[in-house]
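**Student:** predicted coordinates and the sequence they were generated for:
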Amino acid sequence: MKTNNTSNKRAWAERLLMHLKMRFVLAKAPKSFLISASALFAFIIKAPDIGFIPILTGISVFVLTSGAATLNNYQDRYLDSKMQRTQNRPLPAGKISVRQTLVQAVFLILIGMAGLYLVDASATLLLLGALAILCYNFVYTPLKAKSMLAIFPGAVCGMLPPCIGWLAAGGTFDSITLWSILAMFGLWQLPHYWLVLLLHQQDYMRSKVPNMLSLFSTGQIRKVLFSWVMVFAIMTLALPLLNAIVTDFVRWLILLNALCLVCNFAYQFFLKAEHYNYKSLLVHLNASLVCMMSLGAVDRVILFWPQFL
């Protein structure tokens, strides 16, 4: 009897873990976490603090982003079923129902919006949160199946979370530091998308989703991609130049981060004859952004350490 009870509990626990994992996949949890980190990064650049408000801001953006990602899974379910890299997602694979997906999306979006209201009872953060949902789910998502221009509202979507973080910290729209942060995150979106495109180019060609592969060769796309990587790398240097990052050794590390990124892409695209490792480049691009945010946090901790004690 004990053996049967133990087996039943183990089976129940395994089913629960699988269900939770599926829910996290729907919410695109790693991507949502990175986006919430961008909001927290902008917050601490404006107002170094490790108190309740920045943490609530980060959590609220994470939950709101998870809701938008879940809704995106619902919207893309037919397109995902046609692409090899996405056909095993919960909805196209039939692992979860449409109703359950929509319930999760609505629940997370409402909780995320409520969190933003707790951060700031004024309408500003709520409007930005609503704008993010509108831009991502009702402009970018339907447009990407029709036009390559969808990449531009997609870039705007990536700029809104750090804007939320900045305003939550008491910042205003007229700050050049804010616009430098937004430009950095917006510029990162473009090479990120093109690397995903090159990494899964056969999949994209089969899906017939409008993309640059129908107009340009992979060699031409690599040249455009490298140019945008350089622009992004230069943009990461804006915060030290604007004295938003002031610790000397952190400034040098930010410069090293930018140089390593450009050098790696230059080596892969111009010194290697073939066998481009797009996956490693995508990882490096993402890591460079995470590194930039982490260094910004380190700078703030060093500069304002007495306030944290």
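**Tutor:** Good, I have the coordinates.
**Student:** all contacts plus neighbour counts: C-alpha atoms, from now on.
**Tutor:** Will do.
**Student:** how about Glu274, secondary structure?
**Tutor:** The three-state assignment at Glu274 reads coil, by DSSP: H, G, I helix; E, B strand; the rest coil.
**Student:** residues near it, how many?
**Tutor:** Taking other CA atoms under 10 Å as the neighbour definition, Glu274 ends up with a count of 9.
**Student:** from Thr70, how far out is it?
**Tutor:** Counting by CA to CA, to the nearest Å, the gap from Glu274 to Thr70 is 37 Å.
**Student:** ok, now Arg15?
**Tutor:** The span separating Arg15 from Thr70 equals 21 Å under the rule CA to CA.
**Student:** who has more neighbours, those two?
**Tutor:** Neighbour tally, Arg15 and Thr70, criterion other CA under 10 Å: the higher count belongs to Thr70, 28 against 12.
**Student:** show me what contacts the more buried one?
**Tutor:** If you count contacts by CA atoms under 8 Å, 6 or more residues apart in numbering, Thr70 has them with 26-28, 101-102, 104-105.
**Student:** host element of it?
**Tutor:** Secondary structure assigned from DSSP states H and E places Thr70 in helix 52-75.
**Student:** what is the subsequent helix or strand relative to that helix?
**Tutor:** Past helix 52-75, further along toward the C-terminus, the next helix or strand under DSSP H and E is helix 77-81.
**Student:** name the residues of that following helix that come out as buried.
**Tutor:** Within helix 77-81, the residues scored as buried using 16 or more other CA atoms under 10 Å are 77, 79-81.
**Student:** and stretch 244-252, by the same measure?
**Tutor:** Within stretch 244-252, the residues that count as buried by 16+ other CA under 10 Å are 245-247, 250-251.
**Student:** just flag the most distant two among the contacts of Thr70.
**Tutor:** Using CA to CA, the pair of those lying farthest apart is Lys28 and Leu102, separated by 14.7 Å.
**Student:** ok, and here's another one to check against it:
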Amino acid sequence: MPHCDKSLYEETLKSYWNPQSLPCLVLLGNDLSLYSQRQKDTERKSLVTKFLTFSQQSPLPTPPEDLLNSFNELCVQYLPRTRSRRRSASHQLTPDKSTRHFFTTCKASKVNLTPLSNSPSSVVHVPTSRRIAWKKLPAISPIHRLRLYKQLSKARLTFLVTLTSMAGYALCPESEGGGGVQHEVSTLLSTASGVALCSASANAFNQMLEVPLDAQMARTRIRPLCTRLLSPLHAVVFGVVAGVAGVGVLSYGVNNTSATLGAANILLYSAVYTPLKRVHIVNTWVGSLVGAIPPLIGWAASCGGELGDLNNFKRTAALSALPYVLYTWQFPHFNSLAHLLRPQYAACGYKMLSVTNPLKNSIVSTRHALFMLPLTAILFPWSGLTTWGFSYTSTLLNAPFAWLSLMFYREIKANRPGDKAARRLFHASLIHLPLTLVLAMYHKRSSNHIDNYIGGASGTSRSI
């Protein structure tokens, strides 16, 4: 359990806290005494404190210098045989008043502690052989810097967000018209570039706010801010410039409605969703709202910013059909990924449903995967977005997706790890969304965009 949160150690000790199971427990992780001293643990009822009173630590060999950041505090902690028998015989696992915790009876000057941070003040009393190995960063070339900005903007996620906005633009049955093919291409390119810049800005702010947490996760510790290849000032400047440029492109090249939605999405993702991840599990639902807004940006760009009469139920259903799909798809996609990353999320202190309640996490994923079936098979054709042929083809795509989500739920329900089922569901979700968008555009009932293209081409031929 390297670099796990103290609460996870508490839960582990609680599950083994009996005379029969505790002697069999062997912890491979950070020295628990460091947790107690760093967090000023003075509670006599803390299981970590109690375990420290009669446990024994065996530190692991000093790792190489390039691995000191990750393995500088690992040790094996266990209950010695002689002590475990004495404790088991007395059935008393709670230390009495005469046996206090080590750090309550010894002076801090008599012990050498290995810190968890890299700050210079925390390594003053660390032995020279255990100090963090610092090295000078190499010079960054312009091409390398562009690659770092690509990582800062999460290029693959930005591409997927831009794709969903383009799907909203294409599925809108109405278009602004009046400008022919030239106006259509200009609006389409402005929408794509504006959404991409807004997404890059939100992702940059997200990474800048989560540097201390990303550095603790194997999946994210290679990001440019964690490796210090880019400074936080770089991230802030990049985020501000990309955000202002994205909103400006949407306002000048598209319309004010699309620009407002783009600015709102930046704020919702960076100022609400990002800090909420360490506060409450509702962050997943807020993140799903963030994913549902880009199709609305594309729809508003297509219809000239006029969303029309929202009192018309059928028109409202057509407007919200694709955002509903994006919102619903987020749960099977993210919950399966969160299940695979639950140890890392727990170590960083993220409030994720996969950490607090894995069974409910799988139930939410399955519920939304099943809801995808009537959403695409009925709402899309009924609202007039697609023909009824989309009802059959989308069912052929959504039924296996729902089955994989149901298998994920059954694995967790049976108290099995469920990692294989979660991995299959996550990989399927990466294919499911693009195919759903392509099928929806293939089965589209009508398109004013095609009429504009034809009108623009005929007008050009007449002028020639």
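**Tutor:** Received the coordinates, thanks. These numbers were taken from a predicted model, which means no experiment stands behind them.
**Student:** what's the TM-score for these two chains?
**Tutor:** Here the TM-score of the superposed chains, computed with TM-score structural alignment, normalised by the length of the first structure as the reference length, equals 0.85; 293 aligned residues with a CA RMSD of 2.6 Å.
**Student:** among the buried residues of stretch 244-252 of the first structure, which ones are in helices?
**Tutor:** Secondary structure assignment (DSSP state H) places 250-251 from those within helices.
**Student:** tell me which helix or strand the residue mapped onto Leu282 of the first structure from the second structure sits in.
**Tutor:** For Leu282 of the first structure, the aligned position in the second structure is Phe426, judged by TM-score structural alignment. When secondary structure is defined by DSSP H and E, Phe426 of the second structure falls within helix 419-442.
**Student:** now the residue mapped onto Pro224 of the second structure from the first structure: how far from Ala273 of the first structure?
**Tutor:** When the first structure is aligned by TM-score structural alignment, the residue opposite Pro224 of the second structure is Pro90. Using CA to CA, Pro90 of the first structure is found at 39 Å from Ala273 of the first structure.
**Student:** ok, Ala168 of the first structure - contacts?
**Tutor:** Contacts here follow CA under 8 Å, 6+ apart; on that basis Ala168 of the first structure touches 43, 54, 57, 119-120, 125.
**Student:** can you tell me how far the equivalent of it over in the second structure is from Ile450 of the second structure?
**Tutor:** The alignment partner of Ala168 of the first structure in the second structure, by TM-score structural alignment, is Ala301. With distances defined as CA to CA, the gap from Ala301 of the second structure to Ile450 of the second structure amounts to 16 Å.
**Student:** same question for Leu32 of the second structure.
**Tutor:** Summarising the geometry, the distance separating Leu32 of the second structure from Ile450 of the second structure, computed by CA to CA, is 67 Å.
**Student:** can you pick out the residue with more neighbours from the two?
**Tutor:** With other CA under 10 Å as the criterion, Leu32 of the second structure and Ile450 differ in neighbour count, and Leu32 comes out ahead with 21 against 14.
**Student:** and that one, what pairs with it in the first structure?
**Tutor:** Matched by TM-score structural alignment, Leu32 of the second structure corresponds to no residue in the first structure.
**Student:** correct me if wrong: Leu32 of the second structure contacts Leu52.
**Tutor:** Yes - under the criterion of CA atoms under 8 Å, Leu32 of the second structure lies in contact with Leu52, with a separation of 7.2 Å.
**Student:** about what we covered before: average offset of the helix holding Thr70 of the first structure relative to the second structure?
**Tutor:** On superposition with the second structure, the average gap between helix 52-75 of the first structure and its aligned counterparts reaches 1.3 Å (mean CA distance after the TM-score superposition for the first structure).
**Student:** so which bits of that helix are buried?
**Tutor:** Across helix 52-75 of the first structure, burial judged by 16+ other CA under 10 Å covers 53-54, 56-75.
**Student:** and stretch 343-356 of the second structure, by the same measure?
**Tutor:** By neighbour count, and taking 16+ other CA under 10 Å as the criterion, the buried residues in stretch 343-356 of the second structure are 343-355.
**Student:** that older thread, among the contacts of Thr70 of the first structure, name the buried ones.
**Tutor:** Among the contacts of Thr70 of the first structure, the ones that count as buried by 16+ other CA under 10 Å are 26-28, 101-102, 104-105.
**Student:** list the contacts of the residue nearest the centre of the first structure.
**Tutor:** Most central in the first structure under CA atoms, centre = their mean is Ile35, positioned 4.1 Å from the mean C-alpha point. The neighbourhood of Ile35 of the first structure, defined by CA under 8 Å, 6+ apart, consists of 61-62, 65, 158, 161.
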